[in-house]
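>>> For reference, the sequence and a predicted model appear below.
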Amino acid sequence: MSKTIFKNVQILDSTGTQPYLGEVLVENERITEVSPGVGKINDPNALVIDGRGQTLMSGLTDAHTHFTWDNRPFDQLGNTPVEEHLLSTIDSAKTYLDYGYTMCFGAASAKARLDVVVRDAINAGRIPGPRYRANGMEIATTAGDLVDSITQTADGVEDMRKVVRATIGLGVDNIKMSISGEEVTGTRSAEDTYITEEELQVAVDEAHRRGVKVCTHARSRDSVYLSLKTGVDVIYHASYIDEQGMDMLEAAKDRVFVAPAINWLVATLEDAGQFGYSHEAAEQAGYAKELDVAVKGVQEMHRRGIRVLPGGDYGFAWTPHGTYARDLAHFVNLFGYTEMEAIIAATSLGGELFGQADELGKVQPGYYADMILVDGNPLEDITILQDIKKITAVMKNGEFHRRPHENMIIPKEAHEPAMATV
């Protein structure tokens, strides 16, 4: 039996309790004991880590993940040859875990099987990566695609049924329906909707029949309506939701999740200029307007208790891999979340999104040992989670992906209760 004891750590358990000094015992892949205080947990056969007062917390969640986006501009995502694309997808999976993300919810794959292949390789232990729900290529109706090279097209109920079934047959956990526009395309407005209720309903029905979740690229008002009416599981963006849509969303809040991917809007306005899409062009296209209404919408969702999760469409040229925790700062600075609420959205709600609320997303007995050590207190400064140097260890499933520094490992002959550092 593999055992690890974390001593002298500030435990941020994602229950809403303030961090407290304590110890945590991991046996094999699960947390088996969490004890306040010092010197309560001892085992001569365990690997003992002196956390030196660092924060021990659950690994983070990205609810809108694109492993296969390889830091290219928006319109070039499908251009990478499959061999190189597999390698960059593997790199993306590792990068997420490097930065402390232990749960990722796939939001579309640029090629049909890349997500599935990489998920299976992670699960088999062949490559490092987070727990992952794999997706297929986006599905859109004719003239509703955002990037044609990464999108499947289906029109009408029977064609949609066939395409959805074929995608499910690849072994995906999720399917992605692209049902509204995106201003950067120049031809597909974020306020337009490109699918009928009947087409979306058959996609949802076919997916749910096979235990597959459905997520929608839904920026427009009507796309949010359709997502809620047809039973979609995760709504991405929801920028132009109105009062009626908000009421519908609140009525479904125990079933549905929202991931606004707000960093895409922020970065498109602030960071895309160096890639040829100037701030002026982004503003003229409508991104400043959309950011304003989207922020107000999520503030209202927060007020109504809607389950909103971070995940910012990372992997585009101006939202590169490794910048994932920018979302958490946006939750605090734009949406009005407290730091604790942002952490809970990124941890405990991730367990709910994965359908494993009693096993994932908290530092509690019985939960999987997916944890990170953080040099500092993210409740005082949420931005430290953007700094990989501050994430001093990453554990997934009871095994270290990134081990603590050797000077934090207590030799077996010196196993004594660690003194708290003040």
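Looks like it came in fine.

>>> C-alpha only now, for contacts and for neighbours.
OK.

>>> Which stretches in the stretch 151-300 of the chain count as helices?
157-168, 197-209, 221-230, 243-251, 262-270, 279-285, 287-304 (DSSP state H, counting those that start in this stretch).

>>> between these, which gets nearest to His85?
Nearest of these to His85, taken as CA to CA: helix 157-168 at 19.4 Å.

>>> Just the residues contacting that closest one, thanks.
112, 136-137, 139, 152-154, 175, 198-199, 202-203, 206-207, 210, 212 (CA atoms under 8 Å, 6 or more residues apart in numbering).

>>> Please repeat the previous calculation with a cut-off of 7 Å.
136, 154, 198-199, 202-203, 206 (CA atoms under 7 Å, 6 or more residues apart in numbering).

>>> now that helix against helix 197-209, angle please.
Between the direction of helix 157-168 and that of helix 197-209, the angle (axes from the mean of the first three to the mean of the last three CA atoms, to 10 degrees) works out to 30 degrees.

>>> now helix 157-168, how far from the chain's geometric center?
Distance, stretch centre to chain centre, for helix 157-168: 26 Å (CA atoms, centre = their mean, to the nearest Å).

>>> got the buried residues for that helix?
Within helix 157-168, the residues that count as buried by 16 or more other CA atoms under 10 Å are 157, 160-161, 163-164, 167-168.

>>> where's Met57 relative to Thr338, distance?
Plainly put, Met57 is 17 Å away from Thr338 if you go by CA to CA, to the nearest Å.

>>> In addition, the following structure is provided for comparison:
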Amino acid sequence: MKTAFTDGRVFVGDGTILERATVFVEDGKIMGISGSDAVISEDTHQIPLGDATLFPGFIDTHIHIVMDAGPDPIGSIVGQSDVMTTLKGAQNAEKTLAAGVTTVRDLGGHHGVDLELKKAIESGLIKGPRILASARLICMTGGHGWPIGREADGPDQVRLAAREQIKAGADQVKFMATGGVLTPGVDPGSPQLGYEEMKAGIEEAHKVGKKTATHAMGSQGIMAALRAGIDSIEHGIYLTDEIISFMVENKVFLIPTIAALHHIEEMGTTGGIPAWAVDKSLVVAPHHRASIKKAHKAGVAIAMGTDAGTPFNLHGLNLMEIPLLAAHGLSPMEALMAATSVASQVVGMENQIGTIEPGKLADLVMVKGNPMENIDILYNADAVSLVMKGGKIVKA
């Protein structure tokens, strides 16, 4: 079926805004972009853009599709059946797609449910975004995320753990370089997997063309991951000048996941979040804000990732990360590119998604109004009026 989004504002994704443009779609791909004088054949389904803005499908580079965004999501997932985890994950996937997020990078599943949800979406059995799954995150024994992770100690065990995830079908491999907020008894700033351990696991991923990511909050753990060859730093709470220079020079992405700490701070213990998690969040939050601003000023490539699934960080509200990025120093254009073209590079799909260009997949999203002039529109869950994924309209 031929479709044309006609005579309106188009956010190309490369820093360009087109006015009164028409975007043509056929056979699941973007076929071309024309001006207001475009000639449209009679067999083409026309969708007037009006006052809406057309975006490339948004990309969330850090979610947990099987986590339910409850007060203690890791504890909840460990205490429920795989059937319930799968049902919740399917619901989360549908909400994410309806929010205009057409591609996600899942950075830690449970019992292979993330891998099976990916297959179910690809087969058309359920609705959801394109999922790049990590299978089980790799951590040290008793380290951050251990209840849902693959514990491994020493380079040989980490190498084996990475091979296991790749064998299971992981699209990328995730390592835990430091402690974190949502695991009791660990300090967010403390180093966990070391340089030699991560180097072994990263080598295995890179040998087969897989990208890597690391949960990394403390400076020592972040630097160890960078020297080991990691592709993206998730969270990045305590960034030093040395770390920032290394990231700029080696083109390592920062995924700050601002929404994760934002919701913990906002809801606190009154929302049922364990006191130990709230206390840790309040300690690290000021350092996080300062690190994001410093990294942005220095030219670190920043991409959108929400950590959706963490406490009160709901699937389907992913786009609020974009105005949060703008509130931390990015311009509206930079924040929107963080969720489109920059994010496409993080997931290694820049030749297929992330911008509105002929030949790319027809992942297209209509947003009410003009977020470049009012980025706070994206705090509203109803901001997205239409979603197309791979040429098929999945929300209208």
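Great, that's in hand. As the structure is a computational prediction, the values presented were derived from the model and not from experiment.

>>> Send over the TM-score of the superposed chains.
Taking TM-score structural alignment, normalised by the length of the second structure as the basis, the two superposed chains have a TM-score of 0.95; 394 aligned residues with a CA RMSD of 1.8 Å.

>>> about what we covered before: mind checking which of Met57 and Thr338 of the first structure has more residues around it?
Residue environment comparison for Met57 of the first structure versus Thr338 gives the larger neighbour count to Met57, 25 against 14, counting by other CA atoms under 10 Å.

>>> That one -> the second structure?
Using TM-score structural alignment, the equivalent of Met57 of the first structure in the second structure is Phe55.

>>> Correct me if wrong, but its match is in a strand.
Yes. If the criterion is DSSP: H, G, I helix; E, B strand; the rest coil, then Phe55 of the second structure is within a strand.

>>> pretty sure it is in contact with Met366, am I right?
Yes. Using CA atoms under 7 Å, Phe55 of the second structure is in contact with Met366, at 6.3 Å.

>>> Strands of the stretch 51-200 of the first structure, start to end?
Secondary structure of the stretch 51-200 of the first structure (DSSP state E, counting those that start in this stretch): strands at 55-58, 60-65, 101-106, 131-133, 138-140, 151-153, 174-178, 180-182, 188-193.

>>> Mean per-residue distance, the first one versus the second structure.
Between strand 55-58 of the first structure and the corresponding residues of the second structure, superposition yields a mean separation of 1.0 Å, by mean CA distance after the TM-score superposition for the first structure.

>>> Tell me which residues are up against that strand.
Outside of strand 55-58 of the first structure, the residues that reach it under the criterion CA under 7 Å, 6+ apart are 9-13, 347, 361-363, 370-377.

>>> do the same with the second one
Applying CA under 7 Å, 6+ apart, the contact partners of strand 60-65 of the first structure are 100-107, 259, 309-314, 346-347, 350.

>>> before we move on, what about the third one?
Strand 101-106 of the first structure is contacted from outside by 59-66, 130-135, 174, 350, 370, 396, using CA under 7 Å, 6+ apart.

>>> what's the mean gap between it and the aligned bit of the second structure?
Strand 101-106 of the first structure sits 0.9 Å off on average (mean CA distance after the TM-score superposition for the first structure).

>>> and that strand, how far from the chain's centre?
5 Å.

>>> same check, this time on the fifth one
The chain centroid and the centroid of strand 138-140 of the first structure are separated by 20 Å, computed with CA atoms, centre = their mean.

>>> what's the mean distance for that strand versus the second structure?
Compared with the second structure, strand 138-140 of the first structure is 1.2 Å away on average (mean CA distance after the TM-score superposition for the first structure).
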